[in-house]
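> my questions are about this predicted structure, shown below with the sequence.
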Amino acid sequence: MVALSAYVGNDASDLAAFSHWLGRPVDHVLFYLNDWNWAAFDSSVPWAADLWKGSGADVIWSVPLVVQGASLEQAAAGAFDGHYKLAANALAQSADSSGPIYVRVGWEFNGDWMPWSAKGHEDAFIGAFRDLVQTFRGVSDRFKFVWDVNIGGSVIDPATAYPGDAYVDVVGTDFYYNLQWDSPDGHAAFQSKVNGPYGLQWQQDFAAAHHKATAVSEWGVQSDNAEGYIQDAARWFNDHGMVFQNYWETNAANFNGQFHAGQNPHSGAAFKAAFGPAGSSGGGPASAPGASLDPDAAGVGRLYWAILGRDADQGGQTAFTSAVKHGASPSDVAATMLNSQEFHQQHGSMASSAFVDLLYQGALGRSADGSGLHFWQGLLDSGVSRASVAVGIAQSADAQQHLASQIHTAWTLL
C-alpha cells in the first residue's frame, strides 16, 4: 500500500484536523526549508524540525539546492556545504521514527520559476545535487533522495539534469487539477497527466529504466467535480506501487486544494473514499522495487502482529488477503481481528491508552512514547475507530521496518 502524505502549511494543528476529518492519521507530512537567503535557510531548519515533533508523521523534507541570488555553479563547487551539513544534522536528529528520511532535492528544476532551475545550467544542477547528497550521506545513511520533476511547463528535457543512479533513490513528480487549463471531465483530465509531456507514464518509464521507485511529491485538486480524477489517481498510485503520494491539503500558493474545512465537499468525499479508513489506497509504504511480498498480504501480516501479537496462521492470512483483494478495506480486517474471540480472551475490555500501547508493542516492539500516545489517544477520543488506529500504527513506515523479518516471503499471493 502507498504511504499517505499531506502538505498542510506551517501549523501542526492543521495536520491533526486533516487526520480527524479523514478518519485516519497520515504517514508523512511534507515541509519546505526556506530559500530566501542562507540566514533564513539556517534558521528555518531547527524551527521546522521542532514543528512536527510528536505528530506521528514522518517528514518529507523539501530542501533547496540554492537560495535566491545564489548559483548552481557555486553549489556544485561545494560553496554551501556548511548549510547542507547543518540541515542534515538537524533533520537526522529530529526524526521520530527509525525509518528512511526522504529528502526532495531541488524540486521542479525543469521549470523556470525556481532559483535552482536547471535550464542552461544542467551540468551545474547535476553537480550541486550530487554535492548535497554526498554531504547528507556523510551525516546519516537513513536519507533517501527524491529527484522531482514537474508535469507540464517544462523548459528542458528533465533527463538532461539527471544526477545519476548513485545519487537518486526515488523519481518524484508534481501535478495539479485546475479547471483553468484542465478538462472539466475528471477522467479525461487525469489521462492528460498520464500521457502529457513528462507525465506520469514518462515517470514510470524513466524510473523503470533506472531501477528506481516512484512517488508523487505534490498533487491536488481545485474543483468540486473531481471524483473521477481522484479515483483514477488512487488507482494509478496503487497499480504502480508508489512509495508515497503527497496531497496539497492547503489553500496556499494560489491553489485551493484544502478539504478538511468543508471546501469542495463532493471531491472531499471521493478523497475520503479513496484514502480514508474504508479505502485501500493509503496506510503504509509500498514494498521496495523487486520485493517478493504482496503488499496486501504484508499488510495483513502486520495487523496480526499489531493486534494479536503473533505471526499469521496460513488459513487466516489467505482468507484476509483474499478479502482485501476483493474489496475489503484494511480497517475491515482490523475490525474482524478486534472482534475475534482470541482478542477478547487475551485482552477483554481495554482503556484507550492500553490499546495504543498494545499496538505499539505488537507493531513496533516498544511501549508507546508520550507524544505518540497523546496523538493516537486523541484520535480515538475524537471518534476515530480502534480499527483505523490499528491500521495507522501497523502500516506505518516504522512498523514496516520493525516487522520486516517476521513477514514471510511465502505470503506472496499473486
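Received it, and whenever you're ready, just let me know what you need.
> can we go C-alpha only for contacts and neighbour counts from here?
Fine.
> V146 belongs to a strand, doesn't it?
Yes. According to DSSP: H, G, I helix; E, B strand; the rest coil, V146 belongs to a strand.
> neighbours of it, how many?
For V146, the count of nearby residues is 26 (other Cα atoms under 10 Å).
> kindly report the same for A39.
A39: 12 neighbours (other Cα under 10 Å).
> now for whatever helix or strand it lives in, which elements pack on it?
Per DSSP states H and E, A39 falls inside helix 38-51. Judged by 3 or more Cα pairs under 8 Å, 6 or more residues apart in numbering; DSSP states H and E, helix 38-51 is in contact with helix 81-94.
> which helices and strands sit right next to the helix it packs on?
helix 38-51, helix 122-137.
> run through who's touching the shortest one.
Counting by Cα atoms under 8 Å, 6 or more residues apart in numbering, helix 38-51 makes contact with 10-12, 31, 33-35, 67, 83, 86-87, 90-91, 94, all of which sit outside it.
> report the buried residues of that helix.
By neighbour count on 16 or more other Cα atoms under 10 Å, the buried set for helix 38-51 is 38, 41-42, 44-46, 48-49.
> please name the residues that touch T135.
T135 makes contact with 81, 84-85, 88 under the criterion Cα under 8 Å, 6+ apart.
> closest to L359 among these?
A88 (31.2 Å; Cα to Cα).
> burial measure for the nearest residue to the closest one once chain neighbours are set aside, as a count.
Distances taken as Cα to Cα, 6 or more residues apart in numbering place F136 nearest to A88, at 5.4 Å, with adjacent residues excluded. Residue neighbour count, defined by other Cα under 10 Å, stands at 25 for F136.
> then A12?
For A12, the neighbour count with other Cα under 10 Å is 15.
> kindly report the same for Y177.
The number of residues near Y177, taken as other Cα under 10 Å, comes to 23.
> burial count for V391?
Neighbourhood size, V391 [other Cα under 10 Å]: 30.
> what ranges do the helices span in the stretch 51-200 of the chain?
Secondary structure of the stretch 51-200 of the chain (DSSP state H, counting those that start in this stretch): helices located at 72-76, 81-94, 122-137, 186-195, 200-209.
> and here's the other structure:
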Amino acid sequence: MLISTVPAANSAEPLIGVYGENSMQHVLDFEKWLGRKVDVILCTVDFHKWENYRYADWLSQTVYGARGDRRLVYDVPIIIQDTSYAEAKTGSYDEHWKCLAESILSNNAGEYEIVIRPSHEMNGEWFAWGVGGSKQAMIPDFIASWQRFHGVFRGVKGGERFRFSFSTSEGASDPRPMWPGDEYVDIVGHDVYWKPKAMGGEGWEEGDAKLAWDKRVNDGYNEWGVGGMLKFAQQKGKPFQIDEWGTWGPDSAVFVQGMAEFLKANNVRSHTYWNSNSGYPGELTQREKEWPAPTKAFKAAFGAVAKP
C-alpha cells in the first residue's frame, strides 16, 4: 500500500494539485520532493474507445485507490476520437456519459464536490474535442453538447456533487464565444505553460520569463490570457483556477514567482502543476541540479510552511 508521510496541505491558500501521468507513485514522489501533501490529483479519462471511457474504476481504484483524502479532478472529453458534437447534441452518447458519471460517483464516496473538466482546452484544435482554430464552425454544436452533457451528469443520483470547469488554454482561439451559459458552468479554469524557444518543439516565446509572465497577466498577447480569463470569471461571478500550469528551464524562477503572487493576490481557487515530461517537459522532481533556481522558487512558494 502506498503511504505518504509528508505534512498536510497548507491552510488559507489556494488548493494545490498535481498531474503525475496517472500514477500514484508519481504523486507521492512529487509530495516527497515538495515536502507536503497535495489537495487534488488531475487524472485523464480515455478518449479512444467508449468501453474504456465509460468506467472510472481503473483511475479511481487501481491507479489512485491509495489516495486517501486527496480528491480527483477528472478530464472528461464530451466526445471521443472519431465521434462528433453534431451527434452528441442529439443524445447519441448519453448512455456513455451516464455510465461514466455513475462510475465516478461510486468511486468517490462522500458529499464533497467533484470537479469535472469537460472537453478541456476546447479552444485549441489539437484534441479530438477541440473547437478552436479551423474547427470554430463546430462551436454551436459544442455548446449544445456541453449543455446536454451537463444535464446527464447532474441528472444521475448524486449528480449535484459535480462541478464543471470551463477549462481553456492559452495559445489558442478566443474561448469566450464557446461559453455554454452561466447555469452550465461552476468554475472558470485556464491552462498556462511557459514555452521559450530554447525548449525546442513547441517553444515560441523569447527567453525573458518576466516579460512572458507580465504579458499573460496584462493582455500583452491577447485578451484571453490568464489576466483576461480572470476578468472573464469575475464578470461571470465564477471562481477562477489554474487547471494546469508548467514551467521550463533554468531561467524560469521569475515565472514561478509570478504565478505564486498571482494566485494569492487574486483569490484563485486552486492550481495544478504539470509534473510530467509527457506532452510538456515540466517535471521538476528530477531537476534540482539542472534547474536550481526555479525548483527552489517552487518549493519556497508552494512547499511546507516552516513552523515557528
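The structure has been received and is ready for your questions. Please read all numbers here as calculations on a predicted model, not as lab measurements.
> just to revisit the earlier point, need the counterpart of the residue nearest to A88 of the first structure in the second structure.
Here F136 of the first structure is matched to F153 in the second structure, going by TM-score structural alignment.
> again with S267 of the first structure
Per TM-score structural alignment, S267 of the first structure is aligned with P294.
> who are the contact partners of the nearest residue to that match once chain neighbours are set aside?
Among residues not flanking P294 of the second structure along the chain, A253 sits closest, at 3.9 Å (Cα to Cα, 6+ apart). Neighbouring residues of A253 of the second structure by Cα under 8 Å, 6+ apart: 209, 293-298.
> kindly report the same for A87 of the first structure.
Counting by Cα under 8 Å, 6+ apart, A87 of the first structure has contacts 42, 45.
> next one: the one 4 residues further on
The contact partners of L91 of the first structure, taken as Cα under 8 Å, 6+ apart, are 45, 49.
> which one in the second structure is aligned with it?
Alignment note: L91 of the first structure maps to I104 in the second structure; criterion TM-score structural alignment.
> tabulate the contacts of helix 38-51 of the first structure (a markdown table), appending distance to L4 of the first structure.
Listed next are the contacts of helix 38-51 of the first structure as a markdown table, based on distance: Cα to Cα, whole Å:
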| residue | distance to L4 of the first structure |
| --- | --- |
| N10 | 18 |
| D11 | 18 |
| A12 | 16 |
| F31 | 14 |
| L33 | 21 |
| N34 | 24 |
| D35 | 26 |
| V67 | 29 |
| H83 | 30 |
| L86 | 28 |
| A87 | 24 |
| A90 | 24 |
| L91 | 20 |
| S94 | 20 |
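> so how far is Q361 of the first structure from the residue located most distally from the centre of the first structure?
Computed with Cα atoms, centre = their mean, the residue of the first structure farthest from its C-alpha average is Q345, at 36.4 Å. Counting by Cα to Cα, to the nearest Å, the gap from Q345 of the first structure to Q361 of the first structure is 18 Å.
> tell me how many other residues crowd T285 of the second structure.
Applying other Cα under 10 Å, we find 16 residues neighbouring T285 of the second structure.
> and whatever residue of the second structure lines up with V8 of the first structure, what does it touch?
Aligned counterpart of V8 of the first structure in the second structure: G20 (TM-score structural alignment). Shown in contact with G20 of the second structure (Cα under 8 Å, 6+ apart): 26-27, 41-42, 274-276.
> may I ask which two of the residues you listed are separated the most?
I41 and S276 (12.9 Å).
> related to what we said a few turns ago, could you single out the most deeply buried of the helices of the stretch 51-200 of the first structure?
Ranked by mean neighbour count, these are led by helix 122-137 with a mean of 22 (mean count of other Cα atoms under 10 Å).
> now the angle between helix 81-94 and it, please.
40 degrees (axes from the mean of the first three to the mean of the last three Cα atoms, to 10 degrees).
> mean per-residue distance, helix 122-137 of the first structure to the second structure?
Here the mean offset of helix 122-137 of the first structure against the second structure after fitting is 0.9 Å, by mean Cα distance after the TM-score superposition for the first structure.
> can you tell me the closest non-neighbouring residue to the counterpart of S117 of the first structure in the second structure?
Matched to the second structure by TM-score structural alignment, S117 of the first structure sits across from G130. Spatially, and ignoring its direct neighbours in sequence, G130 of the second structure is nearest to M122 (4.2 Å; Cα to Cα, 6+ apart).
> who touches the alignment partner in the first structure of W194 of the second structure in this structure?
Counting by TM-score structural alignment, W194 of the second structure corresponds to Y177 in the first structure. Contacts for Y177 of the first structure were tallied using Cα under 8 Å, 6+ apart; they are 189, 219-223.
> if we use 10 Å, what do you get?
183-184, 186, 189-190, 193, 219-223, 226, 229-230, 255, 257 (Cα atoms under 10 Å, 6 or more residues apart in numbering).
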